[in-house]
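1. please find the sequence and the predicted model below.
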Amino acid sequence: MFGKLFSRSAPMVEAPRRKAPPMLARQRRSGRVRNFDAAQNDRLTSGWTNTPLPADQIIRRNWCTLVARSREQAANNPYGKAFQRSARRNIVGQQGLVLQARSKDGSSGTLDQGANRAIERAWKSWCKAQNCDVTGRRSFRQIQKELINGCVTDGEFMVRFVYGRDAGPWGFALQVLDPMRCPVDMDEEKRPGGGFIRAGIEYTKLGRPIAYYFTTLSPNEADYNYGGRGFVKVPADEIVHWFEADIVGQKRGLPWMATALWRMHQLGEFEKSALVAARDGANRQGFIEWEEGYGPELDEDDEEDGIEIESESGIYQSLPRGAKIKTDVSQYPNGEMAVFSKHMLRGVASGLGVAYNDLSNDLEGVNFSSIRHGMLAERDHWKELQESLIESFALPVYERWLTYALLGGRITLENGSPLPAAKRQKFMDVQFQPRRWEWIDPAKDVKADVEAMDNLIKSHGQVIRERGRDPQDVYGEIAADIKDMRAAGISEDIITAVMTGKLKGGQGNGQQGSSPKAGTPGEDGEDGDDAGD
């Protein structure tokens, strides 16, 4: 046994390796295993990037250039200006974000109408230009418009909360800041406590903003300062900073026009070239060539006086002997220009997220179904941005305003008593109603809403909110109309017929018919829906 334990064993023989299949062997020899065509590195993809960059490097390398070019296109390119106008019109609209207070009584759970009216009344007063803006020049709605304009060209907006004597009559106001004042190239890797600074913003070690750094907060600075180290530090809880993040870890916003900028610029240059060629072709009819032995004999110091030929309708001009005309016809604009421009604009519209017909103001070949489909998709995009604006801007502003307004006793009931600051959490229950749109065919849309309400698919309040109104305001207007009609001596039958849209000849159903005797909704039990059929 011991002999077996201490005896020298024979060396192990390595098992023979199996040869790779011929197909894999060829791929290994060639050094390439193709999985995706887009991952190939060849002469056709030599200029295509193959190294992913983190969001911070993308912002640092491209942000200033994209902002400068976006601002230039918004100023000089009609399509850039049209997109900026469209974004402002669809996100903000005529009234902007309208506050709807929804505070409820704790015992019954019903709406506290008195407190809600007081909050909405005080908010409306603060939204005036002399109260909400530190400069006293812009109302709250106009501030919203300016912020959306900035998002189109800058990709973000920054608003500072200002308190105290400099904030105006209410002691609280907003200061709109230029994002270019926050240096995108200001980085610091290690701060006390493990924090860091990236793109002019200081963060905790987990990425929560602590402070913002600006080159200046004063409006009298006319120029941008590059490379300086004197910064103004503002706590992050005094700044509203919003942008639509496209990349994980993104800390600054990219202009909304960034994807479409190259096409917009190239299309603009193409149109300029075509216009110059067209003007040159319209101004120059041709050249006069002389046969050999003819033409004026000029010395080196003589100046040639060109032959002037005046054109007149029905008259044929004769040329000097030996002279002939060689015409020069410009090729632009030709029939391909419209096709090329439309193709480019479709790419621009896709990059901007808007419908081509709206951006280009081109309704050629559009029918009801196609334009409705395009409008629905575009409006969903605007609604998404509206909700982001409410969550990131309107609600934080309302929270700060409510605190200072309650502490200052600025929100009062109709009897003059102020709302108690101890119930601040109750008064935080609010909604902001963004703008909504009318449909191309309102009659069909109204009919669909009526059927949805009859089948309990929609409520009256939902239908009203979809049209940008506050249900409480609509109900109050209806109640006031009924009260005024009763005060004027109108009978209850007519009031009922008017309110239910069953009075023939009226406007309840949008149809005209013969008016029956006053107080008679219809004959033989017919209602207004059958009038005029």
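-> The structure has been received and is ready for your questions. Numbering: from 1, shown residues only.

2. hey, let's count contacts and neighbours off CA atoms from now on
-> OK.

3. may I ask which helix or strand encompasses Phe270?
-> helix 261-283 (DSSP states H and E).

4. list the helices and strands that helix packs on?
-> If you count contacts as 3 or more Cα pairs under 8 Å, 6 or more residues apart in numbering; DSSP states H and E, helix 261-283 packs onto helix 55-76, helix 335-352.

5. now the angle from it to helix 335-352?
-> Interaxial angle, helix 261-283 versus helix 335-352 (axes from the mean of the first three to the mean of the last three Cα atoms, to 10 degrees): 160 degrees.

6. returning to that earlier point: relative to Glu477, which of the helices and strands packed on helix 261-283 is closest?
-> helix 335-352 (40.0 Å; Cα to Cα).

7. what's in contact with stretch 353-366?
-> For stretch 353-366, contacts defined as Cα atoms under 8 Å, 6 or more residues apart in numbering pick out Tyr79, Ala82, Phe83, Leu345, Arg346, Ala349, Ser350, Gly374, Met375, Glu378, His381.

8. which of the helices or strands spans the third one?
-> Secondary structure here is read from DSSP H and E; on that basis Phe83 sits in helix 78-91.

9. how far does the helix or strand that that helix is followed by sit from its chain's centre?
-> From helix 78-91 onward toward the C-terminus, using DSSP H and E, the following helix or strand is strand 98-101. Offset of strand 98-101 from its chain centre (Cα atoms, centre = their mean, to the nearest Å): 22 Å.

10. ok, and what's touching strand 98-101?
-> Against strand 98-101 from outside (Cα under 8 Å, 6+ apart): 116-117, 119-120, 123, 427, 429-434, 470.

11. here's the one I want to compare it with:
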Amino acid sequence: MGTVSTRAKAIGRATWLDRAIGWANPKQGLKRAWFRDALVRAYEGASKADGWRPRRPGASARADYVADARELRHRARALCANVPYVAQALSVMVSCTIGVGVLARWVGDREGLTGKRWKAWTAFADYDGLLDFGGLMAKAWHTMKVDGEVLVRLRDRRTSPTTAPLQLQLLEIDWLDVDRCEVRGDNEVIAGIEYNGRGERVAYWLFDRHPGDVGFRAMLRESQCVPADEIIHLFNPARPGQQAGITVLAPVIANVRDLQVYEDAEQARKNLEARMGAIGEWDESLLDGVKLPDPGISADGGARPATLDLGELAGGGIVALPPGMRNPQFIQPTAAPGHVEYVKHRQKIIAAGLGVPYEYMTGDMVEVNFSSSRVRTNLYRREVEREQWTLLVPMFLAPIARRWAQLDELVAGPLPGGVFADWTMPKWPSVNPAQDVAADLSEIKGGLQSISEKIRERGYDPDQVFTELRDDLRRLKDDGTLPLLAALLGAANPLELLAALGGDKTTTEKPAQKL
């Protein structure tokens, strides 16, 4: 029955040619109409009836990058520099992803010597001599979010005889000669990146200084070939085959700009609301010697009424009418409703496009309660952790650790077998500290996580924490306050702690004498 109905509809949409063929061959005419009906699109989103034509359909990720990345980058920088909530959103991304820095844990480093050398190197990691390794992480991540990508040049440079001869130079993507596209033997240079026949990166063509810099040398720039193993290219390869990055602001640039234009217009209207206007009539009998301006000639050739600008009316004051004015009518603009609701609605769309909670971006906590805050924070935490372990670690931290380990051998010799860097991300702020601490202790008691890992999640060095705890306990023991403190904390036998810390063997045997 369904087939008959479908064919009946097809007959109803038959063209004149179908009907002409059907007059001579009814079966063939019916087949033509039926197969044409099968070509009707199954997805309404693919219909072209609304006139929507996507830009550059079918273009590769590389083609889209070459066409739009530079303009998007310039606009993103302008918005980040001038729009407060956009700047706050970028700051939140860096704070939640990097914090004060991701901590390295050298697995297999039994004596802790590798970790100590790494920690000593992090203070001198910046090629410009301004930041430590944690600061470089934050700046690289912020630049990657705004520009879509950032370059890190690995400089073999000795800073002291006891640290690995390596420093990191952060470069904006403007240093890359994206206009260089050429064939060099078996290799091909596309947008400043040189690839071999297998599509592997073999070199980057970089300027010797920022092309937008000032000075005579900036005008005489010429890109130079830098081996790819000296460059870390940090970006988010969202599309298969994507070789460079697009700013995270790309989906919201138009929305932010439109909202700013609306805000400017609203601000201008608010300024008018704070003022008063007046319209009055002139009475020549009251002019008392005041000369009216020349009325001039209007566009239709007639006399144009004379007007006189008396300036702005002062708020809160009493202003006398000028000679010749009568029957003044004061004009007070009225406020337009819905401004706050519209701005919040648009900002929520922008926050969704950036992937940042609206409350984090704007600081507006009016609609937030404890449950909704935890749900949104947990979801955003998953998104941040995904970027930490799929972008930050494999594309930025791991290559730096490998290069550092190679160069550290020049100072300290080969690393022990099986030693490699693991990473501990910064701990998220606690919404309910009592519950979170209890949950951490339960995980430690259950063997799900170590004490050291929990300490690293809070942003501290476990070795330093354990050393300080041991020193504090010994100090309390030496001044005699440890037993009292332990008793106040509920310890069953506080003096056993002294023996474990290196006290004499008689500590637990003669507690009365020690007390």
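-> Right, received. Where do you want to start? The structure displayed is predicted, hence computed values, not measured ones.

12. got a list of what Ala129 of structure 1 touches?
-> Contacts of Ala129 of structure 1 by Cα under 8 Å, 6+ apart are Gly136, Arg137, Arg138, Ser139, Phe140.

13. spatially nearest residue to the counterpart of Gly150 of structure 1 in structure 2, not counting backbone neighbours?
-> Under the alignment by TM-score structural alignment, Gly150 of structure 1 pairs with Thr143 in structure 2. Closest residue to Thr143 of structure 2 apart from its sequence neighbours, by Cα to Cα, 6 or more residues apart in numbering: Val150 at 6.2 Å.

14. isn't that neighbour right up against Asp174?
-> No - at 9.1 Å, Val150 of structure 2 does not count as touching Asp174 under the criterion of Cα atoms under 8 Å.

15. next up, the contacts around Pro179 of structure 1.
-> Counting by Cα under 8 Å, 6+ apart, Pro179 of structure 1 touches Asp154, Glu156, Phe157, Met158.

16. would you reformat these as JSON lines and include secondary structure and distance to Glu312 of structure 1?
-> Shown next, in JSON lines, are the contacts of Pro179 of structure 1 (DSSP: H, G, I helix; E, B strand; the rest coil; distance: Cα to Cα, whole Å):
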{"residue": "Asp154", "secondary structure": "helix", "distance to Glu312 of structure 1": "56"}
{"residue": "Glu156", "secondary structure": "strand", "distance to Glu312 of structure 1": "61"}
{"residue": "Phe157", "secondary structure": "strand", "distance to Glu312 of structure 1": "62"}
{"residue": "Met158", "secondary structure": "strand", "distance to Glu312 of structure 1": "65"}
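
17. determine which two of these are furthest apart.
-> Maximum pairwise distance among the contacts of Pro179 of structure 1 (Cα to Cα): 10.6 Å, between Asp154 and Met158.

18. between the two, which one's more packed in?
-> Each of Asp154 of structure 1 and Met158 has its neighbours counted (other Cα atoms under 10 Å); Asp154 has more, 29 against 19.

19. need the contact list for the more buried one.
-> Contacts of Asp154 of structure 1 by Cα under 8 Å, 6+ apart are Leu66, Val67, Ser70, Arg71, Pro179, Gly253, Leu254, Pro255, Trp256.

20. what ranges do the helices span in the stretch 301-450 of structure 2?
-> With DSSP state H, counting those that start in this stretch, the ranges of helices along the stretch 301-450 of structure 2 come out as 339-354, 358-362, 370-387, 398-412, 433-445.

21. winner for burial among the ones you listed?
-> Counting by mean count of other Cα atoms under 10 Å, helix 358-362 has the highest mean neighbour count of the helices of the stretch 301-450 of structure 2, with a mean of 19.

22. and it, how far out from the chain's middle?
-> For helix 358-362 of structure 2, the distance to the chain centre is 13 Å (Cα atoms, centre = their mean).

23. and stretch 197-204 of structure 1, by the same measure?
-> The answer for stretch 197-204 of structure 1 is 26 Å, by Cα atoms, centre = their mean.

24. now swap in stretch 317-332 of structure 2 and tell me
-> For stretch 317-332 of structure 2, the distance to the chain centre is 55 Å (Cα atoms, centre = their mean).

25. check which residues of it are buried.
-> Across stretch 317-332 of structure 2, burial judged by 16 or more other Cα atoms under 10 Å covers Gly324.
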